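Asks: Turn this into a model:
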Amino acid sequence: MTANINLPRILRVGAGASNEVATALAQLGLSRPLLVTDPFMVQCGYAERITAVLTTAGMPCGLFADSVPDPTTDSIDAGLVVLRAGNYDCLVALGGGSSIDTAKALAVMAERQGPMRDYKVPVQIDSGLPVLAIPTTAGTGSEATRAAVISDSQSSEKMLCMGLGLMPVAALVDYELTLTMPYRLTADTGIDSLCHALEAYVSRKSNPFTDGIALTAMATISRHIRTACAEPDNRVAREAMMLAATQGGMAFSNASVTLIHGMSRPIGGLYHVPHGLSNAMLLPEVTAWSVGHASARYATAARAMGLAGDGDADSLALDKLTAGLRQLNADLSVPTPGEYGIDEASWTASLALMADQALASGSPANNPRIPEAAEIVALYQRVWAGPARA
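Replies: Model (predicted):
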């Protein structure tokens, strides 16, 4: 079967890459950008740095700085007012996955009518304004994916949107922008990247192109994530995590995520848990439930992460993988849903809805072991109980 590979047309990686924003736009024949970012990027001065580069190059840009974490349809509507009021030919997204997904949503909805829920999967959105992405977190990989996740303000559903219109035409991957990331954000976005790589590798849509990228990302993240968290100014670790995040984005965008992401989105939508953290909560238990249905692949992943040796039998490698993922969560202080502050009665009452939303996303169908709703409910219950149950 032919693999369908989609990547940004321009990809610049390394220290100072963000300073090449005007050059990249000029290469693409673009000159009237709207900068999409969030209040923190304005406060810390990163937004001003980008606008200064653009202004110096004769590309004065507009500004929408009201991106919100886990963007909502209401926040997209606010951005559309700004976008449609100007004569913009592109968007520059500066920030984490939320700002980049906001820019993507604005780009594809600029000339479309109706609510965004009309465009969630399985609809494919294959056209939109060009987006240049400048990530400031090492996690989502959104700068290299044809996907965006937007929460429906009415239903709280986290909607997965897909299509070529959501793929940035350019990505400037500058690890220096991540040096100010705090511990929790570093940990959660790092585990998000690890999920991207692992899920892409075991996905039923995996392919030879994404396999190598995914394994490289897993190895890099496992080697550097603890250092990046403990030593925020460690440039070697920061650079490695940033590159791995982009690689993880490339891998899952072209091979798909699986059950972890499918189950993660409802947790974020209903309980406003940051995306990377909800993935982290799920990673060990969903992996433990799935390993028996793709033993060779999960064992190879364990070896790539340094959790198992080349001489270990696959069965031992699988045990070491699940133990290693649980230890990673413990080392990085990943809370259970209850420790995060979610009410147990509310969690229990939402189990069926979360399972239905997870299945509706389509991602669980790519998992090596395809779940039914009751099995997803049981997994949510295991995740609530936490590692003490094991």
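Asks: all contacts plus neighbour counts: C-alpha atoms, from now on.
Replies: Noted.
Asks: List the buried residues in the lengthiest helix in the chain.
Replies: Across the chain, the longest stretch assigned as helix under DSSP state H is helix 208-230. For helix 208-230, the neighbour count (16 or more other Cα atoms under 10 Å) marks 210-211, 213-226, 228-229 as buried.
Asks: Check which helices and strands that helix sits against.
Replies: When contacts are defined as 3 or more Cα pairs under 8 Å, 6 or more residues apart in numbering; DSSP states H and E, helix 208-230 packs onto helix 183-202, helix 235-255, helix 295-304.
Asks: next SSE after the second one?
Replies: Spelled out, it's helix 235-255. The C-terminal neighbour of helix 235-255 among helices and strands, as given by DSSP states H and E, is helix 259-271.
Asks: Give me the angle between that following helix and helix 183-202.
Replies: 140 degrees (axes from the mean of the first three to the mean of the last three Cα atoms, to 10 degrees).
Asks: which residues touch helix 259-271?
Replies: For helix 259-271, the surrounding residues in contact (Cα atoms under 8 Å, 6 or more residues apart in numbering) are 70, 151, 156-159, 195, 199, 273-275, 278-279, 282-283, 286, 342, 354-355, 357-359, 361-367, 376.
Asks: Stretch 33-46 now?
Replies: Applying Cα under 8 Å, 6+ apart, the contact partners of stretch 33-46 are 47-48, 51, 59-68, 83, 88-95, 99-100, 102-103.
Asks: Now it: buried residues?
Replies: Within stretch 33-46, the residues that count as buried by 16+ other Cα under 10 Å are 33-38, 41, 46.
Asks: now swap in stretch 101-119 and tell me
Replies: For stretch 101-119, by 16+ other Cα under 10 Å, it's 101-110, 116-117, 119.
Asks: what's the farthest-apart pair in those?
Replies: Distance extremes for the buried residues of stretch 101-119: the farthest pair is 103 and 117 at 16.7 Å, using Cα to Cα.
Asks: Residue 330: neighbouring residues, count only.
Replies: Counted with other Cα atoms under 10 Å, the neighbours of residue 330 add up to 12.
Asks: and the residue positioned nearest the centre of the chain, which of the three is it?
Replies: Most central in the chain under Cα atoms, centre = their mean is residue 140, positioned 2.7 Å from the mean C-alpha point. Following DSSP: H, G, I helix; E, B strand; the rest coil, we place residue 140 in the coil state.
Asks: and this one, so I can compare the two:
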Amino acid sequence: MKQFKITPQILEFDHCTEVGKHFGIGAGDLVFISDRTYAQHFSGAISDEAYRVNYRSYVTGEPTDVMVEAIYADIKDYQYQRVFAIGGGTILDVAKLFALKNTVPVVDLFNKELEISKDKELILIPTTCGTGSEVTNISILELTAINSKFGLAVDELYADYAVLVPELLSDLPMNVFATSSIDAFIHAIESYTSPKASAFSQLYSKKAMEMIISGYQTIAEKGPQARTPLLGEMMIASTFAGIAFGNAGCAAVHAMSYPLGAVYHVPHGEANYAIFTAVYKTYQALAPDGSIAELNAFLAKQLGCDKTVVYQALETLLDHILPKKALRDYGVTQTDLEHFTEAVMTKQTRLMANNYVPLNEDQVRAIYQQLY
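Replies: Here you go, the predicted model:
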């Protein structure tokens, strides 16, 4: 039985001031926002009576369980009814946990050893065009005890409102645009070939891929500055991809990128790109006639190439946005590859269950070796 749903209400505004007027953000609101985003976009839209959490004062990289527990210790005495998160995937994923009745200990929460119930309203406002977290029921953290990223996926993590404001992308640096949008692109692709995909989720996957490829082609032709008029479209494409993978899931590309991100702090979208085409070439070799054939034909049409060279053509296009590196260029060692393989096979079973075809330990190790 296939299922499909879009849970948050999706609102669009042209300007951040409109967000403040609509929601009346103030007393009783917990607001996750960086000082920079607040100063540039929300200083007149958020009342001083709201409790603002500058997450950047707690972490410089990817979110961790330690970070969440440090924030909880600081805000635990503040009584709030609504949680706002304005930022990238890090802020959104962390804020979701604070809409729950029980947030800590985080490892117990992620192991589902705590009661999971939502007792606050949750409003998510992305400032990048990548994670799609505003429309998913997933929070991903690095759990320091196991030195790997881990996801909690429960319906209680859905937002009540997903709010899109393209103005928030106006000062997005090229490197952040690149890593976030590539993440969205891979969300769309992995969800398309997932066994959990449906005609409905694939519709969103295909539209997201089409919009992102078109944007990349414009940037490849005209240069990085050409991204500016495309930012609204890319934000919508990211949300489309989030809807797709929120229903059908991501798979081996994400599972295999997590150890790279956790150990070497590679930005999430960049880590995904490092893994992406090797996984899909492996799928292609193992089972060329299923949904991957449909995917390849669709991508070939968008790229204007023969379907037999679709992954080479994709790499050529993506390298205009973010040059691909070998794993050793990040400092990865041969010993790491063994640890990465073990982590994927033992700790990322939720994602590996969504693979287009099953991958065993030897196949995962071979992909890492190919990328080394």
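Asks: circling back: Serialize the helices and strands packed on helix 208-230 of structure 1 to JSON lines and add fields for distance to residue 320 of structure 1 and mean neighbour count.
Replies: Listed next are those as JSON lines, based on distance: least, Cα to Cα, whole Å; neighbours: other Cα atoms under 10 Å:
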{"stretch": "helix 183-202", "distance to residue 320 of structure 1": "15", "mean neighbour count": "28"}
{"stretch": "helix 235-255", "distance to residue 320 of structure 1": "22", "mean neighbour count": "26"}
{"stretch": "helix 295-304", "distance to residue 320 of structure 1": "7", "mean neighbour count": "22"}
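Asks: export those helices to JSON lines and tack on distance to residue 134 of structure 1?
Replies: JSON lines is the format used below for those (distance: least, Cα to Cα, whole Å):
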{"stretch": "helix 183-202", "distance to residue 134 of structure 1": "16"}
{"stretch": "helix 235-255", "distance to residue 134 of structure 1": "11"}
{"stretch": "helix 295-304", "distance to residue 134 of structure 1": "29"}
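Asks: hmm, back to that, sort out which one of the buried residues of stretch 33-46 of structure 1 lies nearest residue 307 of structure 1 for me.
Replies: Nearest member of these to residue 307 of structure 1, counting by Cα to Cα, is residue 41, at 36.8 Å.
Asks: any idea what that closest one aligns with in structure 2?
Replies: Mapped onto structure 2 by TM-score structural alignment, residue 41 of structure 1 lines up with residue 37.
Asks: How are the strands of the stretch 1-150 of structure 2 distributed by residue range?
Replies: 9-12, 29-33, 51-53, 82-87, 121-126, 138-143, 148-153 (DSSP state E, counting those that start in this stretch).
Asks: and of the ones you listed, who's closest to residue 180 of structure 2?
Replies: Nearest to residue 180 of structure 2 among the strands of the stretch 1-150 of structure 2 is strand 121-126 (11.1 Å), distances taken as Cα to Cα.
Asks: Check how far that closest one sits from its aligned residues in structure 1, on average.
Replies: Once fitted to structure 1, strand 121-126 of structure 2 is off its aligned match by 1.2 Å on average (mean Cα distance after the TM-score superposition for structure 1).
Asks: corresponding residues in structure 1 for that strand?
Replies: On the basis of TM-score structural alignment, strand 121-126 of structure 2 is assigned to residues 130-135 in structure 1.
Asks: quick one, what contacts residue 229 of structure 1?
Replies: Residue 229 of structure 1 makes contacts with 182-184, 186-187, as judged by Cα under 8 Å, 6+ apart.
Asks: ok, residue 79 of structure 2 - how many residues close by?
Replies: The burial count for residue 79 of structure 2: 12, using other Cα under 10 Å.
Asks: ok, now how distant is the corresponding residue of structure 1 for it from residue 161 of structure 1?
Replies: Under the alignment (TM-score structural alignment), residue 79 of structure 2 pairs with residue 87 of structure 1. Applying Cα to Cα, to the nearest Å, the value for residue 87 of structure 1 to residue 161 of structure 1 is 26 Å.
Asks: Repeat that for residue 212 of structure 1.
Replies: Going from residue 212 of structure 1 to residue 161 of structure 1 by Cα to Cα gives 26 Å.
Asks: I'd say the match of residue 79 of structure 2 and residue 31 touch.
Replies: No. Residue 87 of structure 1 is beyond contact range of residue 31, at 10.5 Å (criterion: Cα atoms under 8 Å).
Asks: and the nearest residue to residue 51 of structure 1 once chain neighbours are set aside, how far is that from residue 323 of structure 1?
Replies: Leaving aside its sequence neighbours, residue 51 of structure 1 sits nearest to residue 61 (Cα to Cα, 6 or more residues apart in numbering; 6.7 Å). According to Cα to Cα, residue 61 of structure 1 and residue 323 of structure 1 sit 49 Å apart.
Asks: Of those two, give the one with the bigger neighbour count.
Replies: residue 61 (21 against 14).
Asks: related to what we said a few turns ago, how about the residue nearest to residue 51 of structure 1, what's its match in structure 2?
Replies: Aligned by TM-score structural alignment, residue 61 of structure 1 pairs with residue 50 of structure 2.
Asks: and what of residue 288 of structure 1?
Replies: The equivalent of residue 288 of structure 1 in structure 2 is residue 281 (alignment by TM-score structural alignment).
Asks: For its match, grab the count of nearby residues.
Replies: Neighbour count of residue 281 of structure 2, defined by other Cα under 10 Å: 14.
Asks: sorry, back to before: could you tell me which residues make contact with the residue nearest to residue 51 of structure 1?
Replies: For residue 61 of structure 1, the contacting residues are 32-35, 51, 54-55, by Cα under 8 Å, 6+ apart.
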